[in-house]
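A.B. asks: Pasting a predicted model and its sequence here:
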Amino acid sequence: MDSSSIVEKYFPTLTTQQKAQFQDLGTLYAEWNEKINVISRKDIDNIYEKHILHALSIAKFQDLSGKKILDVGTGGGFPGIPLAILFPDAHFTLVDSIGKKIKVVQAISDALGLENVEAYHQRAEKTKGKFDFVVSRAVTRMKSFVNWVNQKIQSDNPNDNCGIIALKGGDLEDEMAEIKRMYQEVAISDYFSEPFYTTKKIVFIPF
């Protein structure tokens, strides 16, 4: 089932507009991927399962309504763009060090009419402002990632549950031991039944 119906299966309360945006998303990525390769050719046929729904697993873990989110190393816009469709009242800043990928992000968010997305061709360290959450998808080892973004998270109120939410895969024990701080690991297969998610995980590092 690689169509937007897989999104509706797990998020049955989408508005008419959100359903239309998710339907358009696959087509937009297919068109842009012909010009600028942001998703591997073999994955574009499975974009809903391997990219869009994968990004939305974060929404099953954490309600982002009204929050400010920084998506670091967003590539073609994951996990930021699917999350921005799902949480129209949250604000998303998507950054990547590769300019042509940000061009795709900008074009797709414009085509979808997403007014809650800003996209910048820059490194995380250069991004201005503070955020409730920093999200990412397997950008680098977590020790380096924490160093890049730990100044970007606003943690004034300990009740706010701010922090890093990362999409990872496989055995993370050694990698997570390097950061020497508390973290939570959640199996995405707890949320989604497709075999693709068997080894996929969400890692949350509270700040």
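C.D. replies: Arrived safely, thanks for sending.

A.B. asks: can we go C-alpha only for contacts and neighbour counts from here?
C.D. replies: Fine.

A.B. asks: burial measure for the residue nearest to residue 46 when sequence neighbours are not counted, as a count.
C.D. replies: Excluding the flanking residues, the one nearest residue 46 by CA to CA, 6 or more residues apart in numbering is residue 2, at 5.7 Å. Per other CA atoms under 10 Å, the neighbour tally for residue 2 reads 14.

A.B. asks: Which elements pack onto the helix or strand that contains residue 71?
C.D. replies: When secondary structure is defined by DSSP states H and E, residue 71 falls within strand 68-72. The contact analysis (3 or more CA pairs under 8 Å, 6 or more residues apart in numbering; DSSP states H and E) places strand 68-72 against strand 91-96, strand 133-137.

A.B. asks: In addition, the following structure is provided for comparison:
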Amino acid sequence: MQPKDFGADEFRGALNLTPERFERFAIYHGLLVKWQQKINLISSNTLEDVWFRHFYDSAQILQYFPNDARVIADLGSGAGFPGMVLKILNPELNMNLVESDERKCLFLRTVSRETGLHVSIHNERIERVSDSFVPDVVTARALSALHRLIEFSSVWNRKNKKLQLILLKGETADQEVGEARKIFDFKVDSYPSATRSSARVLRVSEVGCA
């Protein structure tokens, strides 16, 4: 299925959403379209494909979460991908959205308020993020090279040896894994993306120094 054929109804059907969760996504979508006129939340050429390119792309990683995952750190959340999408799908998650851009944080707070879902928003650079919480899973989408994401997560990895990074990566995924292995030892599972044939979902665990 091509993005142009994948709208709200297709998204709802693909994920078998309850009416309540679909309504939250509809609110989110409306806010995204409205705020995009003021600030650059997403690439303008994907605005017509939000349900597929952003919502569905983000949603696909939830299936790879450990069953006992509760605390999540979403790095470089931007417009809320994947963190806010995951929170709507599983409201029980303790979701921490890390974003340095104050305007994007204001957008995320608005989405949180309008959907009635509590998330913790950390308006600071990833390198300085508070260690007041320890996540079970770190997520990121189109943010940084794998070795940098592992570095960013190191403070949490020292406290939680079961920490997993579940990442949406593009066509350079294999290359990034190779580069990261020069610095770190880790286990990685690589899965095909549901939205792009050249993209991958990486699940990284058991991180140590090479």
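C.D. replies: Noted; the coordinates are in hand. From a predicted model like this one, the values you see are computed outputs, not experimental measurements.

A.B. asks: wait, which of the helices and strands packed on strand 68-72 of the first structure is closest to residue 122 of the first structure?
C.D. replies: With CA to CA as the measure, strand 91-96 is the member of these nearest residue 122 of the first structure (5.6 Å).

A.B. asks: and the helix or strand just after that closest one, which stretch of the second structure?
C.D. replies: For strand 91-96 of the first structure, the following helix or strand on the C-terminal side (DSSP H and E) is helix 99-112. When the second structure is aligned by TM-score structural alignment, the counterpart of helix 99-112 of the first structure is residues 102-115.

A.B. asks: And that stretch, what's buried?
C.D. replies: Within stretch 102-115 of the second structure, the residues that count as buried by 16 or more other CA atoms under 10 Å are 103, 104, 105, 107, 108, 109, 111, 112, 115.

A.B. asks: Please report the distance of the third one from residue 140 of the second structure.
C.D. replies: Spelled out, it's residue 105 of the second structure. Here residue 105 of the second structure is placed at a distance of 16 Å from residue 140 of the second structure (CA to CA, to the nearest Å).

A.B. asks: any chance you could map the strands in the second structure?
C.D. replies: If DSSP state E is used as the criterion, the strands of the second structure fall at 71-75, 94-98, 120-122, 137-141, 164-169, 184-192, 200-209.

A.B. asks: Of all these, which one is nearest residue 57 of the second structure?
C.D. replies: Ranking these by their distance to residue 57 of the second structure (criterion: CA to CA) puts strand 164-169 first, at 8.4 Å.

A.B. asks: What is the closest one packed up against?
C.D. replies: Using 3+ CA pairs under 8 Å, 6+ apart as the contact test, the elements touching strand 164-169 of the second structure are strand 137-141, strand 200-209.

A.B. asks: how about JSON lines for the strands of the second structure, with mean neighbour count added?
C.D. replies: Supplementary listing: those in JSON lines, determined by neighbours: other CA atoms under 10 Å:
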{"stretch": "strand 71-75", "mean neighbour count": "25"}
{"stretch": "strand 94-98", "mean neighbour count": "23"}
{"stretch": "strand 120-122", "mean neighbour count": "18"}
{"stretch": "strand 137-141", "mean neighbour count": "24"}
{"stretch": "strand 164-169", "mean neighbour count": "25"}
{"stretch": "strand 184-192", "mean neighbour count": "14"}
{"stretch": "strand 200-209", "mean neighbour count": "19"}
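
A.B. asks: Thank you, goodbye.
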